[in-house]
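no FASTA, just this:
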């Protein structure tokens, strides 16, 4: 029974008190009020709390829960051990802002209006799952990286990084319009703010908190405590690091290789090699900068003494990239552990959903690349795990296709709220309960739009359990087809090859059906113009 109904009953009880019963009733009312208020709190807390942790550019290949040997991620692994690990979680558009817009709206980029980071601004007036939670009695908050251009709407509280934010001593945009500079490392500060909000929230109401981490976004500047963590490790290079991109025109024209696109000064902190310096370095206080210099300057001096060239220099750059990236991920994992500890220590664990995911995947040298964007697996696929005590059996693993598109309807479903028909995602709550009749997607649709940074050609496509069909346009106009069973690294483009006519025709039919299902009119016109 909602609290407002209890208050109405109290008023009725008061009006029915007779003068000769006055003393008796006055003794009983305090107990009656206490019981009603406890009942109201109990009712509200039957709805699960929700904590969604969204990292940035965190590769599933670097998470030990997914079998990575590169580093240990005990706190992210803990969510998987105590809940479910999704082995086939994907995104609809592999880039930062668009991914967050999809999570919020449960709609593809062409429907929510945020297609790329260059030209899009999120329309906060549109429907989001948090607005429905809010109207359904939830307290809502977003803390950390937002990166959607406009101020958050549908949240009782927000505290966000402007644009990409800085790793050191970042500014936060506050709800009152002010800008607050805070001393410290960004992952720690975001967690501090999240815990502070949870401390101050109304404990009689359920809550939904989104924690948006900046890590592990470029330029991968570790916390001072993590600098040198992997210094003695020599990381194995991916087998296709020196990919020649045969029969893959879009891969040939990209500009995201460790060799040519990774900058010595900006990315790898070899500051004397150029003039591009990450703003976070300039924001460091003297103590932070002293630790930074003490770590990176000897590395730079050694590099100059060695006078590396050609492949030797490229492979040195790869090792530096891996050390910085994984050291930055260490702080991310540690602060996720702090979130879990807070929930456990405040008796919130049993009634709180925790989801961890990245806004997309990331390349750790596969094909010679860093960054994301492509529909190839390392970028398209995202890490995701979910803890929901009483609903998910600990240690569960899902092999069903799920997408970031599905988070909005799943959270509404878990909260017992109606899912608006405009939402394009599908609740995966039935999958969590181990129902053998529950099915994930048979196919997944993808559409990437941005045609500037890293020179990745816009493209759309479909993935089934075995195959992937991609249509590139604008920068290049080509098709690609992969048999993921025989070619999991997507190096052999089968499109147009003898013997693949029937599967190509079948997949084009699946692609057209997905385009129609999600009403992607731009893709439909491109299919029509290509005579497909």
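Ah, there it is. Please read all numbers here as calculations on a predicted model, not as lab measurements.

Only C-alpha atoms from now on, for both contacts and neighbour counts.
Will do.

burial measure for the closest residue to residue 60 other than its chain neighbours, as a count.
Leaving out its chain neighbours, the residue that sits closest to residue 60 by C-alpha to C-alpha, 6 or more residues apart in numbering is residue 383, at 4.9 Å. By other C-alpha atoms under 10 Å, 26 other residues sit near residue 383.

Pretty sure residue 383 sits against residue 86.
Yes: between residue 383 and residue 86 a contact is recorded at 7.3 Å, counting by C-alpha atoms under 8 Å.

Comparison target, given below:
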């Protein structure tokens, strides 16, 4: 009987939804990896009560992936519903091409009030208002954690007295939501700086995880050239029971070995700026203010009439590595980089405690939000609405996620790569380097440690997935890599070929 009542309730609300466009609050975190939430249990001791609450009262999209694990391309894919090679914002400096349409522009035509608050970081390092938003609040480049200056609708507004950016953005966001007229739908995009490196937690959170133990991932030591690094780590705060895992070392790509001792590797991370343990601790502490921001938004929505017709979405723009394969940061196609957290909260539409196990990508977000507004997916989008899945409907759905990353001048260790992820396998094609490609059985090898690319039993799988990648690129116009002339703006001061043109 209870099950029947629940079904009837969802049906009645679906009818209501069909008659009135939903409000949508989209919260984006920076560099938040898919499993760094308390309820996953993957980070022992981590507490994220508000993200846990979203999962408990809403839906956890378990296999959310990005099309590129890098800020600007991912954000452009979210806003356009397109793969990076289609919208061409392929790195953090690529300009926004003329005529590119962001889905909030379509919402405006539908009668929505729209607002953007936070980190834009797409196309250039400016903070100027962008198309699709009636209200604009942003800052230049990556911004700062303390005492930021915001561009609010074209005016520079400084904040002082140890003002913390996550708190300020949430203040402005909640105030904007409160000011919205009841008869007009709205879309709010709250884009946090947290948890982007270099990490600076709010003062109230500093030191809260100083005694948290770090359990290194099994793949952390596979790329070590010798055992000296393991012995050094073993004698530190790392759990002593872990032993170096060296299975199949010969089939790890050379670029992964080389990157281990670099800006994005565990042996010389950020060129010695910070120790691994401080890095890990500060990341989790910086995440706390983002979690509190989510809680404040949920508190207001759930305690007001908005609960009847509002969807709150939480997502990361890309993942982040903590030692997997000897790497930190993102960019690569391994799980901790490619996957992101995604939570959906809509009490009158999404069943509490539900999960989506299908592969969902960031390109699917724009079509989904457009369908919430009663709009069809434009033909130029490669993404597809997963709103029917959220509502519990049985529909045909893709079983794969495509991934691409284009070599960057600033970080030359990571090559251009293309990848295909299904529920079972992942194939990574490392382009433009003299090395090996990769095939992993995600069911039996979730840490992606045993490269099956030479396995006789897996040659058919590898060949088919490679073919699928190049068919995808051909069918979506991705066979020509978008190249741009390099300027001095793309150079890093620490690059070993500084001032060489």
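Received it, and whenever you're ready, just let me know what you need. If you're wondering where the values come from, they're calculated on a predicted model, not measured in any experiment.

Please work out the TM-score for the two chains.
After superposition, the two chains reach a TM-score (TM-score structural alignment, normalised by the length of structure 2) of 0.82; 430 aligned residues with a C-alpha RMSD of 2.1 Å.

hmm, back to that, residue in structure 2 paired with the residue nearest to residue 60 of structure 1?
In structure 2, residue 383 of structure 1 lines up with residue 341, judged by TM-score structural alignment.

With residue 488 of structure 1 instead?
Under the alignment (TM-score structural alignment), residue 488 of structure 1 pairs with residue 446 of structure 2.

what's around the equivalent of residue 362 of structure 2 over in structure 1, how many residues?
In structure 1, residue 362 of structure 2 lines up with residue 404, judged by TM-score structural alignment. Around residue 404 of structure 1 sit 28 other residues, with neighbours defined as other C-alpha under 10 Å.

so what's residue 404 of structure 1 up against?
Counting by C-alpha atoms under 8 Å, 6 or more residues apart in numbering, residue 404 of structure 1 makes contact with 89, 90, 91, 92, 99, 102, 103, 106.

How about residue 56 of structure 2, nearest residue that isn't a chain neighbour?
Spatial nearest neighbour of residue 56 of structure 2, excluding adjacent residues (C-alpha to C-alpha, 6+ apart): residue 353 at 4.6 Å.

those helices in the stretch 151-300 of structure 2, which residues are they?
Under the criterion DSSP state H, counting those that start in this stretch, the stretch 151-300 of structure 2 contains helices at 165-178, 228-234, 254-260, 276-302.

how about the very next helix or strand once past the last one, aligned to which bit of structure 1?
Proceeding C-terminally, helix 276-302 of structure 2 gives way to strand 310-316 as the next helix or strand, assigned by DSSP states H and E. Following TM-score structural alignment, the aligned partner range for strand 310-316 of structure 2 in structure 1 is 352-358.

The matching stretch against structure 2, how far on average?
Per the superposition on structure 2, stretch 352-358 of structure 1 and its aligned residues are separated by 0.5 Å on average (mean C-alpha distance after the TM-score superposition for structure 1).

Count the residues that sit near residue 461 of structure 2.
By other C-alpha under 10 Å, 16 other residues sit near residue 461 of structure 2.

what residue of structure 1 matches up with it?
Residue 461 of structure 2 maps onto residue 503 in structure 1, by TM-score structural alignment.

Its match belongs to a strand?
No: counting by DSSP: H, G, I helix; E, B strand; the rest coil, residue 503 of structure 1 falls outside a strand, being helix.

how near is it to residue 175 of structure 1?
Distance of residue 503 of structure 1 to residue 175 of structure 1, given as C-alpha to C-alpha, to the nearest Å: 53 Å.

got the residue ranges for the strands in the stretch 101-250 of structure 1?
With DSSP state E, counting those that start in this stretch as the criterion, the stretch 101-250 of structure 1 has strands at 139-145, 157-161, 171-174, 179-181, 207-212.

a markdown table please, covering the ones you listed and showing distance to residue 352 of structure 1 and mean neighbour count.
Putting the strands of the stretch 101-250 of structure 1 into a markdown table (distance: least, C-alpha to C-alpha, whole Å; neighbours: other C-alpha atoms under 10 Å) gives the following:
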| stretch | distance to residue 352 of structure 1 | mean neighbour count |
| --- | --- | --- |
| strand 139-145 | 13 | 25 |
| strand 157-161 | 19 | 23 |
| strand 171-174 | 26 | 20 |
| strand 179-181 | 30 | 14 |
| strand 207-212 | 9 | 24 |
